[in-house]
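Chemist: Provided below for reference: sequence and predicted model.
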Amino acid sequence: MNTVCQEMDVPLIRFDKDDLLRVQTPHEDPLVISLIVSNCLSKRVLVDPGNNANIINKVAFEQLIVEPKQVKPTGNPLVGFDGKRVEPIRIVELPVYAARRNLKENFVIVDEHLSQPPDGKRTNSSIYSEESDALQKKSIALQASSKEASNIKELVNLCLMTDKDKLKYSIFLCFNDVRLLPKEVLTEILSRLPAKSLLRFRCVSKSWLSLITSPNFIAIHLNQSHTNNSHLLIKYYSLNPKKERFSLRVDDNDKSFFELKCPFKTRNNSFFRMVGICNGLICLSDDHFGYTYTIIIWNPAIRKCVNLPKPRVCFHTYGPYMFALGFGFDSRTNDYKVVRIAYLQHRMGSWDTSAGVESLLFGGGEGYIFPPEVEVFALKTGSWKTIEANVPPYNMVEYFWSSAFVNGTIHWLVYGKWEGSNQNHRGTIIGFDVGGEVFCELNLPKKLADDNPLNLAIAVFGDTLSVFQYDKRVKIEHCSVWVMKQYGVVESWSKQFNVDLHGGALGGALGFRRNGKILLARRNGKVISYDPDNRGSKSLGICGGTDSIYVGTYAESLALLDGVNAASGGAKVDSCDMVDSEEEPVSNGPDKDALEKHSFTHLLFSSVFLRQ
């Protein structure tokens, strides 16, 4: 690339003595740069001051969009570093864009793979070339008149015809000047690309960086992702080896999947509770055993996360308590929020009757104080705030609680004693409006309300609220799926279908697929896809601890890419490194005894229950 360097009228890059630290001299270190060659981004271009020819590998050349007339024969051999003579295949004149200048350079095409592939086998590059041949010809024909609106539209459609990111970007760069593209066309093209490609394209120019990181573009990209690229996320804790895994799968294709790398670990090296998934963000909490305060909002697509600060209500200041979490999106302010409801327990097991017996909930041997403490964390503020909310007077099942975000509201199953009821408990649903930050109540149908709260689990069915109803919590034989078809209307609750769990062979229902099938967990931890129409099942090749498995819909997004306005007081967004769980330090004394008692009984109950 000597000629390119000589023709670029740019300031010289100078090196001083500090750059020679830890460098053994004399040296002849090469320089590797990135250039746009023939409208394609070449990431690794070796600049060798002792080389007199511009060389391009055959595999790289086959991926370029080149007119046949640009390729010419050549008879001059090349001599390699080892003295070996190499006969070039052809010589080609290619446009090179560097330092804001368009240049034309001759490149010698060589084939580093001297041996031919076995008969009947094709290299990836030849397959790629055959797939893209028709698209290459069409894109070349558009280059001469790319300013015309009709050709711009055709080129946009051409970009969207292929799933190959490299080819898509190459076709896109067929314009003589990308700046000729209308902003709405540029936005339309970029919004269809995966997050991984967009992260690279931020480096193209300042205008592209500003566009890709803008809240408006992030919202447009998310909408495209929800429409075209929604996947099924299955989280589980594998027992051999002991590791938490996140399996991302095409919802209607069990053979197409890959694993998201989880950069976090819990306090006891087990698994996180999945609080929820919303717009490509995953909320995790390390709260299964004991008092910990590690809550993480994670975007695996862009490898960014937010570690929430310690909430106000903790054991050190309030003593024993139980709590539940929820995660959702506030469309009014374009903000993500985590809500934490903490039910304080009477310290040392004594009843505080000064507030009256009515102020105590019956859920727990020692009772919880009502109303609970409610805190809300917002990404845009980066802090917790306490709200004085009118929380309906119900209790949640400790440890086994779950939440569902539907219609801008986070929902939990709760239970309480009702006046005039013969039942020891009666179930219902409470909701937290993420935008208005107020609580509401949604009644269950009588068959669900009168059931044991341990036999119910809340879920999301498409865009509607759903409840799984088991005949019993352990050794399950039967499961019914209820759906609220019209949000907020009690009469719209309907039993969608029944699931035969084959005499307790299965551990419970996990979630739904777009094709109507249900994902179930066997008691041995294997995940299967169950068809309620023909009662057939198919294994997904996943096996983990039954309590660790979570199923949800995941759509890739750029959320957290804009930094959430950290400079103006928002949450700090970090790159995903290993994050350890934070445990509450406890000093010696009565508080320590109460914590040990609470943690031990909690762990014992959960362990025995899960092994039944």
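Modeler: Here it is on my side, so go on. Numbering: from 1, shown residues only.

Chemist: For the rest of this, base every contact and every neighbour count on C-alpha atoms.
Modeler: Noted.

Chemist: Tell me, how many residues neighbour residue 343?
Modeler: By the other C-alpha atoms under 10 Å criterion, the neighbourhood of residue 343 contains 23 residues.

Chemist: just residue 311 next, same as before
Modeler: Applying other C-alpha under 10 Å, we find 17 residues neighbouring residue 311.

Chemist: quick one: contacts for it?
Modeler: Taking C-alpha atoms under 8 Å, 6 or more residues apart in numbering, we find residue 311 in contact with 293, 375, 384.

Chemist: adding another structure so you can compare the two:
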Amino acid sequence: MASQSHAATIQNIPHEVITEILARLPAKCLIRFRCVCKSWRSLISDPQFLKKQLHFSHAESNFTRQRIIVFKQGLPSSDHRIASSYSVHSVFNDHEMPCSFDVPLPMTDPASIIEFVGSCNGLVCLREGRILHLWNPSTRESKRLPRSIGYNDYFGFGYDESVDDYKVVRLLNNEGDTCKVEVYELRADCWRETQNFPYSLNRFAGTWSTVYANGALYWVVVREHGPEGTRWNVVAFDLSTEKFTEVPQPNYFDDDSCSLLAGHGMSVSDLNFVIELVVERGSLCLVCHYIQCCVGSHAGVWIMREDGVWTKLAKIPYQQEMKQSQQFWRLLCFSGNGEFLMARKDKLALYSTKEDAFEDLPIHGGGDELLLHDSILNKIKTYVESLISPNYAMNESEQSKNLVMA
């Protein structure tokens, strides 16, 4: 009788109310709730519901849907086919990284190395040698993209809202001052050529990841090398128009830096810096690493507002003079109260603007050996939980078969 009464109660709740309630739940719960009844399974599989749930995941303010993933390739005594997932919420609230769960990688060769291409709306694009995969760590679904790729190619991954489709952009070696560009569309499941990238790959700052924000992919390219140091451009590729544009950059030589330089009888040309792009909650952020300069090695962090204007968030001092890019504190994400999660070669740390200090971050679980390895910079990334399928063009019944209980 109790179960019948409970079922009757659920049936009396308006469909719109059930939709609003379920859309606010995390992906892991929704995967389980697909088994409650046929109507819930149909609802949770509906593309419009998935978009609504994703909207709430992006909008929540306490990082409960945002995760850190660690790829274990090259780490001592670890299974290369497994990645570990950690809660960003625990990082900023408990100042530690307890491993939430391990998840198998979509590898075809257990001995191969997985590289991170990009993430968008819960989907992660991975590179395995000459193969590209789209993968959802929350549902464990994956899709191998068609066509073999080159070892020297560069990639970006993002979402084109104008056609409701996900795209992978491939930059290929080409003669001259440009390089060939191909675009993969998930719905069509094929590649096609588009306009050339207006820079040669030998000027491409490939040590820094491509990022996706606000409907565009962003790259950092080398503009010139000279006696005054290296100069950089930020280039955007609009996924809707498929056009390249150069993005205005912030004022790297702010009043604080310039006044210190003037006090030493030097000019802005004495500042040597490297640019890194990061995306936090859908906003494009830029980190400028100042190295080997009289004002002290440090990082400046800017965020781009909706009107395209850069706002400086923080100045993060380094604990010692930096001379090589491997020593930089790479920014992973940051909270609204001035805490920045940073990674540098063999450790993770939180920098607090209020305390003006670094705090080493202990890791527990799947990636304990992480701090023993010589470099983690290319093995740790962030993503948001979602139920978006990498098999985006499949019908509902086919997608349902591929969902795995997380």
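Modeler: In hand now; what should we look at? For clarity, every value in this text was computed on a predicted model and none was experimentally measured.

Chemist: now the contacts of residue 311 of the first structure as CSV including distance to residue 315 of the first structure and neighbour count?
Modeler: CSV is the format used below for those (distance: C-alpha to C-alpha, whole Å; neighbours: other C-alpha atoms under 10 Å):
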residue, distance to residue 315 of the first structure, neighbour count
293, 10, 18
375, 15, 21
384, 17, 21
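
Chemist: CSV please, covering the residues you listed and showing secondary structure and distance to residue 189 of the first structure.
Modeler: CSV is the format used below for these (DSSP: H, G, I helix; E, B strand; the rest coil; distance: C-alpha to C-alpha, whole Å):
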residue, secondary structure, distance to residue 189 of the first structure
293, coil, 42
375, strand, 41
384, strand, 38
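
Chemist: element containing residue 494 of the first structure, please.
Modeler: In this assignment (DSSP states H and E), residue 494 of the first structure forms part of strand 493-500.

Chemist: What residues of that strand count as buried?
Modeler: Across strand 493-500 of the first structure, burial judged by 16 or more other C-alpha atoms under 10 Å covers 493, 499, 500.

Chemist: do the same with stretch 383-402 of the first structure
Modeler: Quick answer for stretch 383-402 of the first structure (16+ other C-alpha under 10 Å): 383, 384, 391, 392, 393, 394, 395, 396, 397, 399, 401, 402.

Chemist: Likewise for stretch 224-235 of the second structure?
Modeler: Quick answer for stretch 224-235 of the second structure (16+ other C-alpha under 10 Å): 232, 233, 234, 235.

Chemist: who's in contact with it?
Modeler: So stretch 224-235 of the second structure is contacted by 218-223, 244-249, 269-270, 272-275 (C-alpha under 8 Å, 6+ apart).

Chemist: again with stretch 389-406 of the second structure
Modeler: Residues from elsewhere that reach stretch 389-406 of the second structure (C-alpha under 8 Å, 6+ apart): 28, 31-32, 45-46, 123, 134-136, 138-143, 186-188.

Chemist: Restricted to helices, list these.
Modeler: Of the contacts of stretch 389-406 of the second structure, the ones assigned to helices by DSSP state H are 28, 31, 32, 45.

Chemist: how near is the corresponding residue of the first structure for residue 30 of the second structure to residue 192 of the first structure?
Modeler: Superposed on the first structure with TM-score structural alignment, residue 30 of the second structure falls opposite residue 198. Distance, residue 198 of the first structure to residue 192 of the first structure, using C-alpha to C-alpha, to the nearest Å: 10 Å.

Chemist: all strands of the stretch 201-350 of the second structure, in order?
Modeler: Taking DSSP state E, counting those that start in this stretch as the criterion, the stretch 201-350 of the second structure carries its strands at 211-213, 216-226, 229-238, 244-247, 272-280, 283-291, 298-304, 310-317, 330-334, 339-344, 347-352.
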